[in-house]
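A.B. asks: Give me a model of this one.
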Amino acid sequence: MAQRRVLGLVVLFFGILFLLDQLGMGVDLGRLIAGYWPLLLVAVGIIQLAGGSGFRLSGILLLGAGILLQLEKAGVLALSVRIWELVLPVAVILLGVHMLLPRAKGVRVRSEDFVNQMALFSGVEVKNASRNFQGADLLVLFGGMELDLRGGAIGAERPAKIQAFVGFGGADILVPEGWKVRVSGLPLFGGWSNKTDPSGKEGDADLVVQLIVLFGGCEVKNKI
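C.D. replies: From the prediction side, this is the model:
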């Protein structure tokens, strides 16, 4: 709910500015966007962090990058390089960190009620068989992930909630055919789809999936 409110406030703010611009009331929307576009990164970071407890590295990174860029735009901070020039070296650093971390081979089989999982410059397959599944926090950067929940079940507290950030990669979430799934997300040069079977599924959702997709894709489905 907090994520939806933050996103709603951002959309409302830009809608009001657009209306004032169209009415000729001295608001130059193009100039405002050029000067304040880093606030979009800040908003996305806040949306990630507003989801509650769990893995929030992606939200912190986006929030930090947005604040630095906005300070530069405002003349408060002078960066000697463009932020886009930092993408490649930062990616190399992340790759080095990933190579130093211990990695399990093959499919990871778990029975955790809450799943924290990331995929950095690699592919990860996770099968979770918890009979009291409550949710997951997923982070995919320059890689791919498959989360298979078909061997598990949701506990008494419904809905379970999955929050995922997918950047420059892809993710598949597999769920049992009996689950009612509701998917929402913020696609930024990316997309998501809910391919679960909707037939005969009325009432409240068993699983809620909230996504932020940046130059990537995510599918929620019943079969591979």
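
A.B. asks: Going by C-alpha atoms from here, please, whenever you check contacts or count neighbours.
C.D. replies: Noted.

A.B. asks: Just say helix, strand or coil for residue 5.
C.D. replies: Classification of residue 5 by DSSP: H, G, I helix; E, B strand; the rest coil places it in helix.

A.B. asks: List the buried residues of stretch 174-192.
C.D. replies: For stretch 174-192, the neighbour count (16 or more other Cα atoms under 10 Å) marks 174-176, 179-183, 185-187, 190-192 as buried.

A.B. asks: what's around residue 47, how many residues?
C.D. replies: Neighbour count for residue 47, taken as other Cα atoms under 10 Å: 21.

A.B. asks: Surely it touches residue 9?
C.D. replies: No: the criterion here is Cα atoms under 8 Å, and residue 47 misses it with residue 9 at 11.0 Å.

A.B. asks: show me the residues around the residue sitting nearest the centre point of the chain that make contact.
C.D. replies: The centroid of the chain falls nearest to residue 165 when counting by Cα atoms, centre = their mean (2.3 Å). Contact partners of residue 165, counting by Cα atoms under 8 Å, 6 or more residues apart in numbering, are 58, 138-140, 211-214.

A.B. asks: quick one: which two of those are the most distant?
C.D. replies: Checked with Cα to Cα, the contacts of residue 165 reach their widest spread between 138 and 214, with 13.8 Å between them.

A.B. asks: quick one: which of those two has more around it?
C.D. replies: A count of neighbours by other Cα under 10 Å puts residue 138 above the other of residue 138 and residue 214, at 23 against 19.

A.B. asks: Find the helix or strand that that one is a member of.
C.D. replies: strand 135-141 (DSSP states H and E).

A.B. asks: Report the distance from that strand to the chain centre.
C.D. replies: Relative to its chain's centre, strand 135-141 lies at 7 Å (Cα atoms, centre = their mean, to the nearest Å).

A.B. asks: Need the contact partners of that strand.
C.D. replies: 54-55, 58, 113-121, 160-171.

A.B. asks: what's the answer for stretch 64-79, then?
C.D. replies: With Cα under 8 Å, 6+ apart, stretch 64-79 has contacts from 35-42, 83.

A.B. asks: Report the secondary structure state of residue 46.
C.D. replies: Quick answer, by three-state DSSP: residue 46 is helix.

A.B. asks: Test my guess that it contacts residue 57.
C.D. replies: No: in this structure residue 46 lies outside contact range of residue 57 using Cα under 8 Å: 11.6 Å.

A.B. asks: and for comparison, fold this next one:
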Amino acid sequence: MQQVYQFYRTFRMLIKTSTQMEKQPKTDYSRLVMGLLLILLAGLLLIDNFDLYPVEWGKYIFTWQTLLIVIGIILFPNRGNRTTGTVLIAIGAFFLAAKFYELPVSISKLFWPAVLLFIGLSLLFGSRKRKWHPYKTGEVNDDLIDYVSIFGNLDQKFTSQQFKGGKITNIFGGSTIDLSNARPKAGRNVVDLLCIFGRSKLIIPSDWLVKVEVTSIFGGVSDKRVLHKVLPDNTPELVLKGLVLFGGVEIKNY
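C.D. replies: Okay, here's the model as predicted:
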């Protein structure tokens, strides 16, 4: 029973961190999936409490492998996180099958290859619609961000007066993006974030309207800006989307 409730607490933490975001449209399938999974977990706990299934099932259901599969299922409905969800489901299913069939699989020998496979697939399938360009140092006037930091750090200042958003990927790395001297393009501008065991710092002026629509799992996004005035209704939006998994995003201003 202790193993069951430990899994339950972990799942509750997952649900709590995943829903710490602004309101989503009615077609938020991630919330629907999380709700269904929570109901399913409640049913499994009731079955376990009344000993209605063999004890052996517990060691397969309430495991870290199953938790990976659950996280993958939650992420999969979101198009931007579909590759991440698929890879997590595949890794969890592989190790769960190895445990079920008692295959001689050494987790210590497969962990890092699995991590590298996860990173490689995420970059490979996530890059098909992206326009890659060499990294620039110092101040740049690009309208779009398109940066990847793996086991490293990026520090970039943008001066574009028509900033449109872009993509930032931090995997075991970090980045600092300074938008103090930039201005957003009119309308809705989206930055797609992927932080896995990584951190990103965004320096954004206080007169920018920032909306956070990030899925956070054992991580988070914090807006530490000092806001001095109410913004007008026609203020351009900077929308942060994506996934923060065992990482963090900090928003601040000078």
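
A.B. asks: Got a TM-score for the pair?
C.D. replies: Taking TM-score structural alignment, normalised by the length of the first structure as the basis, the two superposed chains have a TM-score of 0.71; 208 aligned residues with a Cα RMSD of 3.9 Å.

A.B. asks: Break down the first structure into its helices, ranges please.
C.D. replies: Listed in chain order, the helices of the first structure (DSSP state H) span residues 2-22, 29-36, 38-49, 57-73, 87-100.

A.B. asks: hmm, who's touching the last one?
C.D. replies: The reference is to helix 87-100 of the first structure. 120-121.

A.B. asks: Mind checking which of the contacts of strand 135-141 of the first structure are buried?
C.D. replies: 55, 58, 113-115, 117-121, 160-171.

A.B. asks: Which ones among these lie within strands?
C.D. replies: 114-115, 117-120, 160-167, 170-171 (DSSP state E).

A.B. asks: In the contacts of stretch 64-79 of the first structure, which residue is surrounded by the most others?
C.D. replies: residue 42 (23 neighbours).

A.B. asks: Show the contacting residues for that one.
C.D. replies: The contact partners of residue 42 of the first structure, by Cα under 8 Å, 6+ apart, come to 62-67.

A.B. asks: which one in the second structure is aligned with it?
C.D. replies: Alignment note (TM-score structural alignment): residue 42 of the first structure maps to residue 72 of the second structure.

A.B. asks: Which residue is the nearest non-sequential neighbour of that match?
C.D. replies: The shortest distance from residue 72 of the second structure to any non-neighbouring residue, by Cα to Cα, 6 or more residues apart in numbering, is to residue 85 (3.7 Å).

A.B. asks: For the one you found, give its distance to residue 238 of the second structure.
C.D. replies: Distance from residue 85 of the second structure to residue 238 of the second structure, counting by Cα to Cα, to the nearest Å: 25 Å.

A.B. asks: Residue 71 of the second structure now?
C.D. replies: On the measure of Cα to Cα, residue 71 of the second structure and residue 238 of the second structure end up 27 Å apart.

A.B. asks: what does residue 224 of the second structure align to in the first structure?
C.D. replies: Checking TM-score structural alignment: residue 224 of the second structure goes with residue 195.

A.B. asks: Translate residue 33 of the second structure into the numbering of the first structure.
C.D. replies: With TM-score structural alignment as the criterion, residue 33 of the second structure matches residue 10.

A.B. asks: what does residue 240 of the second structure give?
C.D. replies: Residue 240 of the second structure maps onto residue 209 in the first structure, by TM-score structural alignment.

A.B. asks: which ones are touching its match?
C.D. replies: Residue 209 of the first structure touches 161-164, 181-184, counting by Cα under 8 Å, 6+ apart.

A.B. asks: Check residue 17 of the second structure too.
C.D. replies: The contact partners of residue 17 of the second structure, by Cα under 8 Å, 6+ apart, come to 215-220.

A.B. asks: Nearest to residue 164 of the second structure among the residues you listed?
C.D. replies: Closest approach between the contacts of residue 17 of the second structure and residue 164 of the second structure, by Cα to Cα: residue 215, at 21.2 Å.

A.B. asks: What is the aligned counterpart of that closest one in the first structure?
C.D. replies: In the first structure, residue 215 of the second structure lands on residue 186 (TM-score structural alignment).

A.B. asks: pretty sure its match is touching residue 212, no?
C.D. replies: Yes: if you go by Cα under 8 Å, residue 186 of the first structure and residue 212 touch, sitting 4.8 Å apart.

A.B. asks: picking that back up, out of everything not next to it in sequence, what's closest to the match of residue 33 of the second structure?
C.D. replies: residue 43 (7.4 Å).

A.B. asks: Same check on residue 110 of the first structure?
C.D. replies: residue 128 (4.7 Å).

A.B. asks: Run a quick neighbour tally on that neighbour.
C.D. replies: Residue 128 of the first structure: 22 surrounding residues under other Cα under 10 Å.

A.B. asks: Residue in the second structure paired with it?
C.D. replies: Using TM-score structural alignment, residue 128 of the first structure sits opposite residue 158 in the second structure.

A.B. asks: How much space separates its match from residue 211 of the second structure?
C.D. replies: For residue 158 of the second structure relative to residue 211 of the second structure (Cα to Cα), the value is 20 Å.

A.B. asks: Check residue 238 of the second structure too.
C.D. replies: 6 Å.

A.B. asks: Could you do residue 173 of the second structure as well?
C.D. replies: Counting by Cα to Cα - residue 173 of the second structure and residue 211 of the second structure are separated by 24 Å.
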